[in-house]
Each structure stands twice: as structure tokens, then as C-alpha cells.
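Novice: Predicted structure and sequence below. I'll ask about it afterward.
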Amino acid sequence: MSLDTQFLTLVTMVASGVVVSALFDTYKLLLRPTPYWNRVIVDTLFFLTQSCLVFYILFLSNGGILRFYLFLAVLLGISTYYAILQSVYTSFLNTFIQIIQSAYQFVKRILNKVLLQPIVRLIQLIIAIIVGILSVIWKILMMIYSVIIFLIRPFIPKFVQNYLLNLLVTCSRIMTRIKKGIRKFWNKRRRKDDEASS
């Protein structure tokens, strides 16, 4: 190897040590699992991957020729990172993550207000109109039913009257439960929307 190639390889290995250390801090902050054995396995895979990456960079620099001073160069890069650059990089990384999270929350709120809430309000309005129409129809039917029963009641046997009365009470209870269930569901949905928008 020429002197220029050796110098380029040396600088590349120092830079590789810095990059590997920065990647490890990024991995610890974003992807490292909590359970111990999972962490051991994933850490091992991470370091194997980084070793392959460093060797690939070495291969591009000098054809993959290993020298003892190259290991020292990588250690120098790692030491330089942890001594000088780690605090700056981790501070930048934390700030960047906070910016991304804030942007995500902002976009989420905008989409919720612009798209989701209008659709939910429209569905609520449609359901309220349908329930209102059904309630009016139900009341009209009950009025007609009451008039008809009043007119033909003398001619209806007692057991038929009792059956019709029980049927009417059952239908009325079902309608009341349906209206209460719909009202309860939409009130809960409205509270969730208010909490999400606040």
C-alpha cells in the first residue's frame, strides 16, 4: 500500500469508530429492547452488523487489508466520540426526536380537526335525523294505534288486548333502549374528540 492509501485508511477507520459509536447511541435511544435477553441478542446482532459495515468500508479503502494500527484507529474514533462528541450528538438527537414528535402531534391534530371531526359530526347529524324521524313515525303510529284500539276495543277479546298491550310496552322499551344507547355512544365519542382536540 502507498502512504496515501494508508493515511486515507487510517482516517477512514477513525471516522468509522465515530460513526459506529453514534449509531450505537441512536440504537440505544430508539430501538434497544427492554428485556435483558432480548437486549443481549439484539446488541450482539447490532455489533455484528457494525463490524461487517466497518470491514466493508475498510475493503473499499484498501482492499480489506487488516493492520493492527487500524484497530487502534477505530478505538481512537470511539474514544474521540465518547470524550468530545457524545454530549453534542445526543443533545441534537433528543432535540430532533422532540421536533419529530411535535410535528407528528401537530399533523395528527390538524387531520383530526379537518378530516375526522367533520366526518364524525356529519355521521352524528345523520343518525340524529334518522332517530328523530323514526321517533316521529313511532309517535304517529302509536297515535293511530291508540285510535284504532279505542274504536275496536269493545270487539277485541280480553286476552288479545293484553297481548297487544304487552307487545306495545315491549316495543316502547326497545325504542327507548336504542335511543339511550345511541345517545350514550355519541356522548362518549364527543368526550373523546374533545380530549383529543384539547
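Specialist: Noted; the coordinates are in hand. Residues are numbered from 1 along each chain as shown.
Novice: Could you use CA atoms for every contact and neighbour count after this?
Specialist: Noted.
Novice: and the helix ranked longest in the chain, which residues are buried?
Specialist: Determined from DSSP state H, the single longest helix within the chain is helix 158-197. Neighbour counts over helix 158-197 (16 or more other C-alpha atoms under 10 Å) mark 175, 179, 186, 190, 193 as buried.
Novice: Switch the residues you listed over to TSV; also include distance to residue 9.
Specialist: Shown next, in TSV, are the buried residues of helix 158-197 (distance: C-alpha to C-alpha, whole Å):
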residue	distance to residue 9
175	81
179	77
186	67
190	63
193	58
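Novice: Report the contact partners of residue 73.
Specialist: Listed by C-alpha atoms under 8 Å, 6 or more residues apart in numbering, the contact partners of residue 73 are 10, 11, 13, 14, 17.
Novice: Report the secondary structure element holding it.
Specialist: Under the criterion of DSSP states H and E, residue 73 resides in helix 68-80.
Novice: what angle sits between whichever helix or strand comes after that helix and helix 158-197?
Specialist: For helix 68-80, the following helix or strand on the C-terminal side (DSSP H and E) is helix 86-111. If you take axes from the mean of the first three to the mean of the last three C-alpha atoms, to 10 degrees, helix 86-111 sits at 140 degrees to helix 158-197.
Novice: chain center to helix 86-111: distance?
Specialist: Relative to its parent chain, helix 86-111 has a centroid offset of 16 Å by C-alpha atoms, centre = their mean, to the nearest Å.
Novice: Next secondary structure after it?
Specialist: Downstream of helix 86-111, the next assigned helix or strand under DSSP H and E is helix 117-152.
Novice: ok, and here's another one to check against it:
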Amino acid sequence: MTLETQFLTMFTMIAFGVYIGVAYITFKRIALWWADHIIFRYLFELFFWIVQAVLLFFVLYVINEGIVRFYVFIALLCGYAMFKALFEQLYRRLLERILFYLAAIFRFLFRCIRLLLINPLKWIITAVLFTLYRIVMMLLKLLNFLLLIILYPFRHLFLLIFRLVPEKRKKYFYPILNFFSKIKWRKK
């Protein structure tokens, strides 16, 4: 390995140490969203460090064919320490501002989607259901009217037959008539 490759590896690992500091601060800030779920917290933490290790060894493979030396870890530690000492407070403020603006953008997009898509869809569905309800009610009234017209002659026929029945036999019809007289018909 040439001296140039070693310097490139060292500076890359210092930059990667700064990146790990940025990624870890970002991960910890976003991890507050699922802090109540301890299983998610541990799984995401494990996944985060696995991804960082894979990225680290991929960068090492690209830079110096994957050769790991002691100065690689020292350079990583120096980069992380440089981030903690020089950039952490500035990055935290910047991260909070970015998250604030992203949340505002997502709230705005959610309101737009709700106002432009969901509410009109609700209104259309309500109008269609109301129209269908009114049509069904009109059809039921029409059916009721047609039944009254159709059954009207049968009613008179039944009354005529009932008058023709002898008095001794009428006593068998009275329980049936009493039952039907207790039914309350609702008029609209």
C-alpha cells in the first residue's frame, strides 16, 4: 500500500468518523418517535450499527481494498471526536430546524390531501348514498301505493264474503281480526 493510499484512507476514515457522529445524532433524535416501544428501539439500534459497519467496510474496500489497520480505528475515533467537539451543537440546531420544516411540509401536504381528495370524496359518497336512500324511499312509497291499489278490491271482496258467512262461523274469524286490529300502521 502506497503512502498516498494510506493518507487517503486516513482522511476518509476521519470524514467517516464525522459521518458516524452525524448519523448517530440523527438516529438518536429520530429514535424518540419510537422510544415507547423497547423492542423497536433495540432492533433499530442493532440495524443502525450493522448498516454503519457495512458502510465502513465498503468504504474501506473502495479506498484501500479492505485492508484494516490500527490507524483506521484511530482516524475514525479522531473524526468522531472532531464532530463532538466542533460540530455537534451546530448540527443539533440545524437538525431541529430541518425536522421542524419537514414536519411543517408533511402537515401541509396532509392538509392538502385531506382538503383536495378526502373531503370531496366523502361529500360525493354522502351525496350518492343520500340519493340512493331517497330513491329507495320513493320506490317503497310507490310499492306501498301500488299494493293499496291492488289490494283494495280484495278488501271489499273479503268484506263481502265476510258478510255472507253465517254468524256461527264468524266467531272463528274474530281472533284473527282482533290480532290484525292490534297491529299499528305507521303513516308518513
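Specialist: Thanks, I have it. Note that the structure is predicted; figures quoted are calculated from it, not measured.
Novice: Just the TM-score for the two chains, thanks.
Specialist: The TM-score (TM-score structural alignment, normalised by the length of the second structure) is 0.69; 171 aligned residues with a C-alpha RMSD of 3.5 Å.
Novice: ok, of the contacts of residue 73 of the first structure, which one's closest to residue 44 of the first structure?
Specialist: residue 17 (17.1 Å; C-alpha to C-alpha).
Novice: With residue 56 of the first structure as the reference, measure out to that closest one.
Specialist: Residue 17 of the first structure sits 13 Å away from residue 56 of the first structure, going by C-alpha to C-alpha, to the nearest Å.
Novice: These two: who's more crowded?
Specialist: Each of residue 17 of the first structure and residue 56 has its neighbours counted (other C-alpha atoms under 10 Å); residue 17 has more, 24 against 13.
Novice: The helix or strand that one falls within vs helix 68-80, what angle?
Specialist: Secondary-structure assignment from DSSP H and E places residue 17 of the first structure in helix 3-30. Using the same axes, to 10 degrees, the inter-axis angle of helix 3-30 of the first structure relative to helix 68-80 is 40 degrees.
Novice: Helix 3-30 of the first structure vs the second structure, mean deviation?
Specialist: Compared with the second structure after the fit, helix 3-30 of the first structure shows a mean deviation of 1.4 Å (mean C-alpha distance after the TM-score superposition for the first structure).
Novice: So the residue positioned nearest the centre of the second structure versus residue 103 of the second structure, what's the distance?
Specialist: With distances taken as C-alpha atoms, centre = their mean, residue 110 lies nearest the centre of the second structure, 11.5 Å away. Distance, residue 110 of the second structure to residue 103 of the second structure, by C-alpha to C-alpha: 10 Å.
Novice: Could you do residue 53 of the second structure as well?
Specialist: 30 Å.
Novice: What is the burial count for residue 32 of the first structure?
Specialist: By other C-alpha under 10 Å, 17 other residues sit near residue 32 of the first structure.
Novice: you'd agree it is up against residue 41?
Specialist: No. Assessed by C-alpha atoms under 8 Å, residue 32 of the first structure is found out of contact with residue 41, at 10.4 Å.
Novice: what helix or strand does the equivalent of residue 47 of the first structure over in the second structure sit in?
Specialist: Under the alignment (TM-score structural alignment), residue 47 of the first structure pairs with residue 49 in the second structure. In the assignment (DSSP H and E), residue 49 of the second structure maps to helix 38-64.
Novice: re the thing from before, what residues of the helix holding residue 73 of the first structure count as buried?
Specialist: For helix 68-80 of the first structure, by 16+ other C-alpha under 10 Å, it's 70, 73, 74, 75, 76, 77, 78, 79, 80.
Novice: And for stretch 106-118 of the first structure?
Specialist: Neighbour counts over stretch 106-118 of the first structure (16+ other C-alpha under 10 Å) mark 109, 112, 117 as buried.
Novice: so who does residue 70 of the second structure touch?
Specialist: Taking C-alpha under 8 Å, 6+ apart as the definition, residue 70 of the second structure has no contacts.
Novice: which one in the first structure is aligned with it?
Specialist: Aligned partner of residue 70 of the second structure by TM-score structural alignment: residue 68.
Novice: likewise residue 106 of the second structure?
Specialist: Per TM-score structural alignment, residue 106 of the second structure is aligned with residue 104.
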